[in-house]
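> any chance you can model this:
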Amino acid sequence: MYNPQLQPQRQRTAERTSPQDSTGAQERIGNEQIRELLRAYGLRTSLIRLKVIDALHSADRSGRSIGVRGVHAQLEQLDIPLSFLSVREVLKRLCTEGVISLGDDKCYSLQPAARAVLEQNALR
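The predicted structure follows:
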């Protein structure tokens, strides 16, 4: 049976934050930046696109580019169950749309315009 008195308690519980919640909030901020990037390129948001772009952005911040196997391995380390083929297809699509580029060494990196969108949104 519905009890309207319980609803305010649920809201107060959800509003409380713990140290673990702040990490999640930081991740959501990152996801929002990536969502903005996808919108700028006219692409739909999906979990796999968010995670792949996040992996590429992390590599980019470290000054490196990574291949399909590197992206897949990074996602596996995060316990994100995506197949190698799915990762490869997402990378191909992002490449086709101009979000990322494929180098001669078969490694992917963010295009300068995509990087600028992510960095611009990070400053907000």
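
> drop to CA atoms for contacts and neighbour counts, all remaining ones
Fine.

> tell me which element Ser109 is part of?
Using DSSP states H and E, Ser109 sits in strand 108-110.

> show me what that strand is packed up against.
Using 3 or more C-alpha pairs under 8 Å, 6 or more residues apart in numbering; DSSP states H and E, the elements in contact with strand 108-110 are helix 47-61, strand 100-102.

> please give the structure of this sequence too, so both can be compared:
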Amino acid sequence: MYNSQLPTDGNSAPNGSLNLDAGAFTKNAERHNNERIRQLLKSFGLRTSLIRLKVIDALLTAAESDRPQGVRGVHSHLLDLDIPLSFLSVREVLKRLCSEGVVVLNDDKSYSLHPQAAAVLYGSQ
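Here you go, the predicted model:
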């Protein structure tokens, strides 16, 4: 049976160029970041869900930009990334992360990682 992916001329690689683009590397970097967030959630006894990953990632992005985000800010950030989550879903995830000690609600109604969660995330326990 003929397999078009196997070389027939003795070469070990199929003819043609590799289609590597920056998107492949970006997804790898995102995967690495998601793995850190997965470990964070696991250390707090929480299951990983896509919405938790995205919400925590949005908080980390806001912290890197030194712009605290409330529920509306996190929700808007996710919508800008074409992640269609409802406002209520984002609010409930933030409330749950607060109750578990992963995230804290600041006096200005913005959210940030709890210092202990940041220590787990960045490996400085």
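
> before we move on, back to that, from the helices and strands packed on strand 108-110 of the first structure, which stretch is densest packed?
strand 100-102 (a mean of 20; mean count of other C-alpha atoms under 10 Å).

> residues in the second structure aligned with the strand holding Ser109 of the first structure?
On the basis of TM-score structural alignment, strand 108-110 of the first structure is assigned to residues 111-113 in the second structure.

> by how much does that stretch deviate from the first structure on average?
For stretch 111-113 of the second structure, the mean deviation from the first structure after alignment is 0.6 Å (mean C-alpha distance after the TM-score superposition for the first structure).

> equivalent analysis for stretch 35-42 of the second structure, please.
With mean C-alpha distance after the TM-score superposition for the first structure, stretch 35-42 of the second structure departs from the first structure by a mean of 0.3 Å once superposed.

> list the buried residues in that stretch.
By neighbour count on 16 or more other C-alpha atoms under 10 Å, the buried set for stretch 35-42 of the second structure is Arg36, Ile37, Arg38, Gln39, Leu40, Leu41.

> do stretch 67-75 of the first structure as well
Burial within stretch 67-75 of the first structure, assessed by neighbour count using 16+ other C-alpha under 10 Å, is assigned to Gly67, Val68, Gly70, Val71, His72, Gln74, Leu75.

> residue in the second structure matching the second one?
To tie it back to what came earlier, the one meant is Val68 of the first structure. Match for Val68 of the first structure (TM-score structural alignment): Val71.

> re earlier: in helices, which of the buried residues of stretch 67-75 of the first structure fall?
Applying DSSP state H to the buried residues of stretch 67-75 of the first structure, the entries found in helices are Val68, Gly70, Val71, His72, Gln74, Leu75.
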